[in-house]
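>>> Here's a sequence, model it:
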Amino acid sequence: MNMAASLTAPEAIHIDGWRVRLSNLIPGQPSLKALADMIATLLSKAIPSVGNGLKPVLDQCDGSQPNVDRILEQLNRVLLTQAMEISLTTQVSGSTSSGQQPHNEDACYPSQTELERADTDDLPSLPRIAIVCDGVGGHAGGEVASQTVVRSLQLQLRSLLTEIAEQNEPLAPYIVMGQIEAAIRVANNLVASQNDCQGRTERQRMGTTLVVAVMISQRLPALDGHRDVNELYIAHVGDSRAYWITPEACHLLTVDDDVAGREIASGNHYPAAAQARNDAGALTQALGTGDANSLTPHVQRLLIDETGVLLLCSDGLSDNHRVETSWANYIGLIVKNIVSLPTAVESWVELANQKNGHDNVAVALMSCTISGDTTIVDTGRSSPHLSAQTLPPTELTAASKALLYGENEEPADMGSVTASVEPRRSLQVLVLGILLLIAISIAGIAGVAIWQTLRPSIPENLQDTPIPAP
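Sure thing, here's the model as predicted:
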């Protein structure tokens, strides 16, 4: 805490692809004016549309009582205006397997079967939602919990997409995040109520982990009427994970809700010591094990500005650093159009069964293709709208299987797995990075005191009795 001064030191701030990184932390709590003054030095590198949009926003930071809500609203509008120029097409597929286990407690959405039998009315939402759940509580417990959450969430999120599509003005990120959190809490209470009705207590209570991605399309006024802008929201509870994978790098986007993570975040242990604990992988929260008021879903927003693939998976795949050691071979097969997305999903599932066969596995992939880049999906479209295109599965050749699975068993660096290819440093990436930095910085500086007061604490029952890892 109290390291916000890092955001006012240009030498500590670096643009790494689509990410803004801090090379070191500087203690201190600067004013909004100090932040605005630093950002103003970067405007000379911004394109005119960005510079002209940011200047009046930065001017508002000079006042003695700046309206933070108004500043954030304007920053979001500038950011979405830039993202509006990016035309995006998505494709989604998912699958699950029991592995060597007799029962499958994992669940995902959408499966290939659901894609094939979808009604015409469902098609607009199909490439926008992906869900993975990993049940806990044993067969007829975890299996019920994971399937209940998947069914509940996909229905709620499809309704949310319909409601947002009817809006003429974009909703603020905190509103969308609040709606997603509310949907997760509803799903949580469906499972919790079943636990209560069946008299399940303590470790007998069934539950599930969750990772969900939803691509929101919002309408912005433009000179030619209205244009769409796409925002990717990712939410998770437990240790099911989300990765963003491009030909250049693989980034883990989520932090597991487990004992090791809790101890590291609280400052009680260094990472090595926390991960060496016998209960390091025990979950600190899961859907359905308790009331929704004790749940803390993690929700984040991403604006996609590069072609890549979002991977959602249960720990049946992510265990033993399997994603980090295999992603480069996997992404190469897709960008070279060697395999379709459904086949890639099945390849990940097969990899998990071969290398991590001790557990069930669920995988969902959402490919995102920027207009003009046909490396993943040749859409033949110039529209910014999303498509529900699906490709027929193709059988992997022996050479492709060898390329995908490989023989390398050495774990990779867990911080950020990056290939030897130089990251793309386009002006658009720099612009979006600066805008995101400003929004995060202002929200962080202005809201730290509120966060300290209102942040949810770890439920007492979870501090002492962690949920066993599924």
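
>>> alpha carbons only for contacts and neighbour counts from here, please
Fine.

>>> List the buried residues of the lengthiest helix in the chain.
Ranked by residue count, the top helix of the chain under DSSP state H comes out as helix 427-454. Burial within helix 427-454, assessed by neighbour count using 16 or more other CA atoms under 10 Å, is assigned to 428-439, 441-446, 448.

>>> Point out the other helices and strands that it packs with.
When contacts are defined as 3 or more CA pairs under 8 Å, 6 or more residues apart in numbering; DSSP states H and E, helix 427-454 sits against strand 19-22, helix 32-40, helix 68-83.

>>> Might you report the residue contacts of residue 245?
Counting by CA atoms under 8 Å, 6 or more residues apart in numbering, residue 245 makes contact with 251, 308, 309, 310, 311, 327, 331.

>>> Looking at these, which one is closest to residue 221?
Set against residue 221, the nearest of the contacts of residue 245 by CA to CA is residue 308 (27.7 Å).

>>> Make sure the closest one is actually in contact with residue 244.
Yes. Residue 308 is within contact range of residue 244, at 7.0 Å (criterion: CA atoms under 8 Å).

>>> Who has more neighbours out of these two?
Of the pair residue 308 and residue 244, residue 308 is the one with more neighbours under other CA atoms under 10 Å, namely 25 against 17.

>>> Next, work out how far apart the residue lying closest to the more buried one once chain neighbours are set aside and residue 273 are.
Leaving aside its sequence neighbours, residue 308 sits nearest to residue 246 (CA to CA, 6 or more residues apart in numbering; 4.6 Å). Applying CA to CA, to the nearest Å, the value for residue 246 to residue 273 is 32 Å.

>>> more neighbours, the two?
Of the pair residue 246 and residue 273, residue 246 is the one with more neighbours under other CA under 10 Å, namely 21 against 13.

>>> could you list every residue that touches that one?
Residue 246 is in contact with 307, 308, 309, 331, counting by CA under 8 Å, 6+ apart.

>>> taking the residues you listed one by one, which sit in helices?
Within these, residues falling in helices by DSSP H are residue 331.

>>> Next, the structure of the following sequence, for comparison with the previous one:
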Amino acid sequence: MECPNCGTAVLVNDKFCEECGTSLTAVGCEKCGAQPEAIDEEGFCSVCGFRKEVQRLEIIIDSRLAGVSDRGLRHHRNEDYLTLQTVNSNTHILIVCDGVSSSSNPHLAAQTASESASTALIAAIKQQENPESAIKSAVAAALSSLCNIPYTKSINSEPASTTIVAAIVQENIATIGWLGDSRAYWISDNNSQQLTKDHSWLSEVVAAGEMTQAQAKQSPQANAITRWLGADAIDDAIPSIINFTIPSSGYLLLCSDGLWNYTPQPQQLANLIQQTSHTNAITISRSLVEFARHSGGHDNITVALLSL
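The predicted model follows:
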């Protein structure tokens, strides 16, 4: 058996998951004990208003396209989200969002942005919009949805915000757009590379020659992002976009920093994938998430993978 919350293996007679504490005997609402019929279509309990948050999400489109988003070991909830779609046999969509923890409702921001962007991308593709324009339209749609999330302004709270990295893959071209430090990589036997450049304080001061990477990592600002998707960043919510020609067989990997903080170099990711000795996208995605958990799991971890 597996814990329905975090996926950890549990014994048949266990009453609680030793990993995350989730009750394995609760029915309906896990907070007040209401029966299953008290839970509405959106997952809210009609008795106490509690809604179980998604701590681990797995999406399997087929053997080539899949992904996993996991809470990790240190955070109390998962503030990442992913969306995957195959529009037709030659067109695939991958989106990873990482909610900004200092903002209001970062988990809702990530889910809302991911789902809104996916819906907009599908519509744009069906209307034969070019991929770069489709990415821009999708990010704009995601921003509009984020701005509709209720927010009470205060000194210690910011509007719902998230990073985003989104890819459209058509034939042998991947068009990738992003805001923040969620990344896209190309992984293959002899040509692994990072495709995106972080919108982060660390990345920018190193690129400007103001500090070495080792020096920048020691700064309190090391993890600060300089661009994101949110109502407080409307003027900067124009994604960076690249077109990548897929050179051979390999993997397009999108991920949040919960993974790449442990494996920043493309070859490290390539080595991990090679060690799985599998080509199935969900098996590889799970193995990468488990690697991050076993490495400390300090952040939420999200992996989206397309085998090509």
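
>>> one step back: for the contacts of residue 246 of structure 1, which pairs are in contact in structure 2 too?
Among these, those whose aligned partners also touch in structure 2, counting by both residues aligned by TM-score structural alignment, their matches' CA atoms under 8 Å, are 307, 308, 309.

>>> Pull the number of nearby residues for the aligned partner of residue 176 of structure 2 in structure 1.
Taking TM-score structural alignment for the superposition, residue 176 of structure 2 sits opposite residue 234 in structure 1. For residue 234 of structure 1, the tally of surrounding residues (other CA under 10 Å) stands at 24.

>>> those helices in the stretch 151-300 of structure 2, which residues are they?
Secondary structure of the stretch 151-300 of structure 2 (DSSP state H, counting those that start in this stretch): helices at 201-207, 213-217, 257-260, 266-276, 281-294.

>>> mean deviation (superposed) between the shortest one and structure 1, please.
Its matched residues in structure 1 lie on average 0.5 Å from helix 257-260 of structure 2 after superposition (mean CA distance after the TM-score superposition for structure 1).

>>> Could you point out the residues of structure 1 onto which that helix aligns?
On structure 1, the counterpart of helix 257-260 of structure 2 by TM-score structural alignment is residues 315-318.

>>> Find the centremost residue of structure 2, please.
Residue closest to the mean C-alpha point of structure 2, counted by CA atoms, centre = their mean, is residue 96 at 3.3 Å.

>>> Spatially, which residue comes closest to that residue, not counting chain neighbours?
Across the structure, with CA to CA, 6+ apart as the measure, the residue nearest residue 96 of structure 2 apart from its sequence neighbours is residue 82 (4.5 Å).

>>> What strand or helix carries the equivalent of the one you found over in structure 1?
In structure 1, the residue matched to residue 82 of structure 2 (TM-score structural alignment) is residue 108. In this structure, residue 108 of structure 1 is located in strand 106-109 according to DSSP states H and E.

>>> Quick one: name whatever helix or strand follows that strand.
Towards the C-terminus, the helix or strand next in line after strand 106-109 of structure 1, according to DSSP H and E, is helix 112-117.

>>> Report the buried residues of that next one.
Burial within helix 112-117 of structure 1, assessed by neighbour count using 16+ other CA under 10 Å, is assigned to 112, 115.

>>> gap between that helix and the chain center?
Between the centre of helix 112-117 of structure 1 and the centre of its chain there are 24 Å (CA atoms, centre = their mean, to the nearest Å).

>>> Give me the helices and strands touching that helix, please.
With contacts taken as 3+ CA pairs under 8 Å, 6+ apart, helix 112-117 of structure 1 sits against strand 88-97.

>>> picking that back up, residues touching the residue nearest to the match of residue 176 of structure 2 when sequence neighbours are not counted, list them.
Counting by CA to CA, 6+ apart, residue 213 is the residue found nearest to residue 234 of structure 1 once chain neighbours are left out, at 4.5 Å. When contacts are counted by CA under 8 Å, 6+ apart, residue 213 of structure 1 touches 128, 129, 130, 131, 232, 233, 234, 235.

>>> and the gap between residue 213 of structure 1 and residue 250 of structure 1?
Distance from residue 213 of structure 1 to residue 250 of structure 1, counting by CA to CA: 17 Å.

>>> what's the answer for residue 58 of structure 1, then?
As it turns out, when the distance is counted by CA to CA, residue 58 of structure 1 lies 34 Å from residue 250 of structure 1.

>>> The two: which is more packed in?
Neighbours were counted for residue 58 of structure 1 and for residue 250 using other CA under 10 Å; residue 250 has more, 27 against 19.

>>> so who does the more buried one touch?
Residue 250 of structure 1 sits in contact with 243, 244, 324, 327, 416, 417, 418, where contact means CA under 8 Å, 6+ apart.

>>> got the contact list for the last one?
Think residue 418 of structure 1. 248, 249, 250 are the contacts of residue 418 of structure 1 under CA under 8 Å, 6+ apart.

>>> May I see those arranged in a markdown table, with distance to residue 145 of structure 1 as well?
Formatted as a markdown table, the entries for these read as follows, by distance: CA to CA, whole Å:
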| residue | distance to residue 145 of structure 1 |
| --- | --- |
| 248 | 37 |
| 249 | 34 |
| 250 | 30 |
